[in-house]
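Visitor: let me see the structure of the following:
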Amino acid sequence: MRITRKTLLSIPAPAAADEPSGPDVPDHPAYQQFLAVFADAATPLRGRDLCRALDLPIVPKNTEDIRSS
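Guide: Next up is the predicted model:
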């Protein structure tokens, strides 16, 4: 999760018009929620922590899905 957080936070701001643009960042609401949770986290997060932060039930299916993402 630390590596994922570091990667997500290192996504650069949109480039100026004369520069070629980098990879597109998804604008799906769930992606934005993930970014917000990682940005607010003071410590590394586990799958259970992310489920709690996103108000998902803490069941094996959810934690495994988040862990594999």
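Visitor: contacts and neighbour counts: CA atoms only from here.
Guide: OK.
Visitor: show me what the helix or strand containing Thr4 is packed up against.
Guide: Taking DSSP states H and E as the criterion, Thr4 maps to helix 2-9. Judged by 3 or more Cα pairs under 8 Å, 6 or more residues apart in numbering; DSSP states H and E, helix 2-9 is in contact with helix 29-40.
Visitor: quick one more, to check against the first:
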Amino acid sequence: MNKELRLKIIQVCESKIDNKGENVGLSFYAFFKNKNDNPELLMEVAKWWILDNKLDHFEKALKIKEMVKFK
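Guide: Next up, the predicted model:
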């Protein structure tokens, strides 16, 4: 996962946490627009989420932020 994508994921997680609190959950779709304009990147994140880390559909934003931050 490239640095730009990591920063975007961290920003989205921080925004969700700020708006809804530390227990807010999200899916990997939260990092993309409703229009699928970059399917390769979507698949990269889906692979990281589902295959590499065996995460559930919804996970705590705080957990995802910490996972991405230290890789």
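Visitor: and the TM-score between them?
Guide: Once the chains are laid over each other, their TM-score by TM-score structural alignment, normalised by the length of structure 1 reads 0.29; 39 aligned residues with a Cα RMSD of 3.6 Å.
Visitor: Lys60 of structure 2 contacts Gly25, doesn't it?
Guide: Yes. Here Lys60 of structure 2 lies in contact with Gly25, judged by Cα atoms under 8 Å, at a distance of 4.2 Å.
Visitor: which parts of the top helix by length along structure 2 count as buried, going by neighbours?
Guide: Longest helix in structure 2, counting residues (DSSP state H): helix 3-20. For helix 3-20 of structure 2, burial by neighbour count (16 or more other Cα atoms under 10 Å) applies to Arg6, Ile9, Ile10, Val12, Cys13, Glu14, Lys16, Ile17.
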